[in-house]
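Colleague: quick one, what's the 3D model for this:
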Amino acid sequence: MNLTTKLRSDTLIIRVEEDRLDAAVAIRFKDRMREETAPASARVVLDLSRVVFLDSSGLGAVVAVMKSLAPERRLELAGLTPNVEKVFRLTRMDTVFPIHANADAALAEGLRDAG
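Modeller: Predicted coordinates for the structure are as follows:
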């Protein structure tokens, strides 16, 4: 499971560097996210712009990561591709997660909220 991580001010941006987030990688994804989110930061933005397929196991893994961060930190999503966005919309998870057009928009919104 390939993830890249950047810390910008108080925002940890984690980009999934895989095409699929499904049953085959869900457990590794949760483990890697636990490692990457161990350093404290106020915000965690998960950049899914490379992910073109997300199944129920992948969705469950994203929800598990959100629960592991709560209540101190919130998991925000960015860069949902059309198929991934559809999964979040159909399951109504788009009402649970803050969703941004891309990581830069998430950063800009964070700066606006802080100011």
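Colleague: drop to CA atoms for contacts and neighbour counts, all remaining ones
Modeller: OK.
Colleague: may I ask which helix or strand encompasses the one residue sitting closest to the centre of the chain?
Modeller: Residue closest to the mean C-alpha point of the chain, counted by Cα atoms, centre = their mean, is Leu46 at 2.4 Å. Per DSSP states H and E, Leu46 falls inside strand 43-47.
Colleague: show me what that strand is in contact with.
Modeller: Under the contact criterion Cα atoms under 8 Å, 6 or more residues apart in numbering, strand 43-47 has outside partners 10-16, 37, 73-80, 102-103, 106.
Colleague: run this one through as well so I can compare:
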Amino acid sequence: MKIDSEIRGDVLLLTLGDPRVDAAVAMVFKERVRTLIQGFDGRVMIDMSRVEFLDSSGLGALVAVMKLLDNDRRLELAGCGPIVRKVLTLTRMDSVFVLHDAPPAGSDLDAA
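Modeller: Below is the predicted model of the structure:
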């Protein structure tokens, strides 16, 4: 699974390159993100704008990633399309994650 990472201020922005976060990639996704966030204590935001499909395994991987964060930090998801947003809403995970309509531009990240 392709994940680009960029640190801007106190935000680690992870951009997913694959259109699916499902059982086939969930373990690789979780381990890759674990490596990327290790030792980072700022906000963690995942750009989901390229993700077209999210199944229960993918959702479980997102929850597992959030559990890797300190108790006072919540995982932030940006750019969730209608299918991903529907999965989050139906499972009530839209109240667990911090959702943003779109990933912020570089200057917005610095100010956030």
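Colleague: still on that earlier bit, let's see which of the contacts of strand 43-47 of the first structure end up in helices.
Modeller: Among the contacts of strand 43-47 of the first structure, the ones falling in helices (DSSP state H) are Ala103, Ala106.
Colleague: in strands, which of the contacts of strand 43-47 of the first structure appear?
Modeller: Here DSSP state E is the test, and these give Thr11, Leu12, Ile13, Ile14, Arg15, Val16, Arg74, Leu75, Glu76, Leu77, Ala78 as lying in strands.
Colleague: ok, longest helix in the first structure?
Modeller: Per DSSP H, the first structure has its longest helix at helix 56-69.
Colleague: average offset between that one and the second structure?
Modeller: Aligned to the second structure and superposed, helix 56-69 of the first structure gives a mean residue distance of 0.4 Å (mean Cα distance after the TM-score superposition for the first structure).
Colleague: trace Val11 of the second structure over to the first structure, please.
Modeller: Taking TM-score structural alignment for the superposition, Val11 of the second structure sits opposite Thr11 in the first structure.
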